[in-house]
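In: Turn this into a model:
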Amino acid sequence: MAVLAAALMTLSPATGCSRHGPSDDGRAPHRSAAPAQSPTPSPSASRASGSPLAVKIDNVPAARPQTGLDAADVVYAEQVEGGLSRLMAVYATRLPKSVGPVRSARESDLELLRQFDEPTLAFSGAQRKLLPLIHRAPLRAESPDEAAAAYYRGTSRAAPHNLYLRPDRLLRSAPGRGALTTGFRYGPAPAGGRPTASRTVRYPAARFAFTWSARQGGWQVSMDGTPAVTTGGQRLAPPTVVVQYVEVRSSRYHDRLGNHTPYTETVGSGKAVVLRDGRSFDATWSRPGATDGTTFTAAGGGPMDFADGQVWVVFAAAPS
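Out: From the prediction side, this is the model:
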């Protein structure tokens, strides 16, 4: 298990790049990401019709508010270098017009995405030694190098926090709920649980807080002490939040200072806390293999069902 020392907020050119050149260090992708072209999906679009879209999303203060995050079916939050956080948003039931800011992939993303059937991964780049693994993984890697016309640079923020994706240039349409092979179950809450007003999850240099809102029927999200809203001003409030306790260790990759990237183990089993309906439920999670979804069991032994709607899964380091 690794608790990393503070490091740079962005990776070095050697650790945040596309196959042809840097794309995550403040410079534009190797190919120009021009929005002017007509929204014609890439050749992989027809093959991806039954698979979800996963987008790596920036989550430092300079990247907020994010665009399109409210349309995701599942949002995963993970720890990255320097104890900061990054998001992976998964889209199956609807595709927003734009998503971002898009940032780089990490090694543990490949394990997390194995639960889906050849998902499309939208990302800005990756560490050079990691890129071959991404392109050998059972997914469709769509960085600006592979699909330049799907990306554009916004004008209201400085790079690297201004790279955005137009999903309809990767997928013709949303694949539907059947593409969400997460193992999650949805239905009435189990008996019990504790009335809960809020819950906070802390990383070494980041934190998430979730506060129950009966009016919104969800858990209002705050990041690093600031309310999380969409670019339209709507407060993010997923009906279900999962705090999943996992092993976080050092990966084989590192930033320019030599600090290793955290690897989040999502295969295995452990404890979890599920927030829904203004209550918190102790649970356990199990994912026997990488191609399996994750099942959650309530403390009483029955299935831990989630509320309908968006689910946030926050990976937290299990106590040692």
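
In: going forward, measure contacts and count neighbours with C-alpha atoms only.
Out: Noted.

In: How many residues are close by R169?
Out: Using other Cα atoms under 10 Å, R169 has 22 other residues around it.

In: Okay, helices next: where are they in this structure?
Out: 107-113, 131-136 (DSSP state H).

In: The shortest one: which residues count as buried?
Out: I take that to be helix 131-136. L131, I134 (16 or more other Cα atoms under 10 Å).

In: can you give me how far that helix is from the chain middle?
Out: The chain centre lies 19 Å from the centre of helix 131-136; the measure is Cα atoms, centre = their mean, to the nearest Å.

In: Could you do the longest one as well?
Out: Average the C-alpha atoms of helix 107-113, do the same for its chain, and the two points are 11 Å apart (Cα atoms, centre = their mean).

In: dump the residue contacts of the residue lying closest to G68 once chain neighbours are set aside.
Out: Nearest residue to G68, sequence neighbours excluded (Cα to Cα, 6 or more residues apart in numbering): V99, at 4.7 Å. Contact analysis of V99 by Cα atoms under 8 Å, 6 or more residues apart in numbering lists V55, Q66, T67, G68, L69, Y164, L165, R166, P167.

In: do the same with Q244
Out: Counting by Cα under 8 Å, 6+ apart, Q244 touches G270, K271, A272, V273, W285, V313, V314, F315, A316.

In: Let's see this one next, to set against the first:
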Amino acid sequence: MKKFLALLLAALTLTAVFTGCVPAPGGEGGDQPEVVEPTPTPIPFTPDTWTGLKADKAYSDTRAVAIMINNISAARPQRGISQASILFESKVEGGITRLMAIFKDHTEIEGDVGPVRSGRDQFLQWAMPMQALYCHIGRSGITQTYIDSFNYNDMDLDGQNRVFTYRRDRPGYKIEHTSYTNTEKLQAAIDKYGYNMDKTYGSTVFNFVKYDENDGWRELGGKLIDDISIVHSEVYRTYFAYNADAKKYMMSMYNGTKGTREQTIDENNGQQLGFENVIVAFADISKYPYPGGGAYDPNYQKVDLSYGGLGYYFSNGRMEQIRWFKGGATDPLVFTDMDENPLYLNCGKTYIGFVDLDEYERFEYAGPEEEIVEGEIDNTQADAGEVEFE
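Out: This is a model prediction of the structure:
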């Protein structure tokens, strides 16, 4: 019996050994299965329409709002302007400047925005190709002419019973410096008047460096620039000082009442405004003809946008000389290099100042430990686009 069990155990052992020698499917003695590497899912490229930064979706499907902001020194500090993606500044009547703040989504505005002030046609012409809802309190006659001619959506306090703004208690300020709006007020007006706020933007409003290449930065080809001084008129001047840690140009303005240079502060958060991009565009600015009153106030300023002009682009501590083009009221504002190749802005917020050619000689900039450099330009050549910058 023991002998039988021993023989049986030996047989089972041999069976196990030979069974273990049989090639597995696809192993030695068979075809190898093809190993298919999974195709990586492409990472969607989703730039923000207004800044070029990475966004949650490809392009915004919400219509932007463009809000006119009072910039008289007696109305400062303003509220909410640090949230704007783009800030325009240009001279209006009397040598004062006005601001237009572009907000990409009115539902995301935190706190008040203002003081809101009256519309001017140059700002409307910058807002129209962006399809932004134009928000203001009052307007010049020529601005209304553009609104009527193009049947363009706007919200005007004077004609819409203060639905989108309110008077804020602001002791020490004149009443015209106390009108503000916010998300709730804007939405109430949009609902009441049935404005369509759905807008699919097929591209960014300007050419931006791709945010996934070198973190959205390129080094400009020009010289290092730390300080910029823009003269709009004798008492309206805008300054920028470069903050290398933040990679932003920090904004200040001249207070003519006090005779001092002051940081441009958002009263909502107490923070100084800073921009990754600063563009200074020179244009022929003159008074509109005044045929005896009516739509043309004798002091309203006409910014000639029909041809284009020259300017400067500052970013990441450097400068480049540029050209700008627009054309008709609904044509987009376009920036190029001096050879008219597309200008690529670094990702981030942008300040755009349109400055009278007559003030070019007082425009100044300086690099680290350099003396201020004053621009020199012949206005006739600049109008023709023939000038070469220094």
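
In: Out of the contacts of Q244 of the first structure, the closest to P303 of the first structure would be?
Out: Nearest to P303 of the first structure, judged by Cα to Cα, of the contacts of Q244 of the first structure is W285 at 10.3 Å.

In: rewinding a little: give me the subset of the contacts of V99 of the first structure that lies in strands.
Out: Counting by DSSP state E, the contacts of V99 of the first structure place V55, Y164, L165 in strands.

In: what do we get in the second structure for the last one?
Out: The one in question is L165 of the first structure. Structural alignment (TM-score structural alignment) places L165 of the first structure against T181 in the second structure.

In: picking up where we left off before, who wins for neighbours among the contacts of Q244 of the first structure?
Out: Within the contacts of Q244 of the first structure, most neighbours by other Cα under 10 Å means A272, with 25 neighbours.

In: Just give me which of the contacts of Q244 of the first structure are shared by the second structure.
Out: Retained in the second structure (both residues aligned by TM-score structural alignment, their matches' Cα atoms under 8 Å) from the contacts of Q244 of the first structure: G270, K271, A272, V273, W285, V313, V314, F315, A316.

In: Thought T295 was touching the second one, still the case?
Out: No: if you go by Cα atoms under 8 Å, K271 of the first structure and T295 don't touch, sitting 11.5 Å apart.

In: residues shared between the contacts of these two?
Out: Between them, K271 of the first structure and T295 share these contacting residues under Cα under 8 Å, 6+ apart: W285.

In: hmm, who's touching stretch 72-87 of the first structure?
Out: By Cα under 8 Å, 6+ apart, stretch 72-87 of the first structure touches 3-9, 56-60, 69, 88-95, 203-206, 255, 259-262, 264, 309-316.

In: are any of these buried, and which?
Out: By 16+ other Cα under 10 Å, the contacts of stretch 72-87 of the first structure give 3-4, 7, 56-60, 69, 88-95, 203-206, 255, 259-262, 264, 310-316 as buried.

In: Tell me which residues touch the nearest residue to G183 of the first structure once chain neighbours are set aside, please.
Out: In space, and not counting its chain neighbours, G183 of the first structure is closest to G293: 4.1 Å by Cα to Cα, 6+ apart. G293 of the first structure sits next to Q115, T181, T182, G183, F184, R287 when contact means Cα under 8 Å, 6+ apart.

In: Brilliant, that's me finished.
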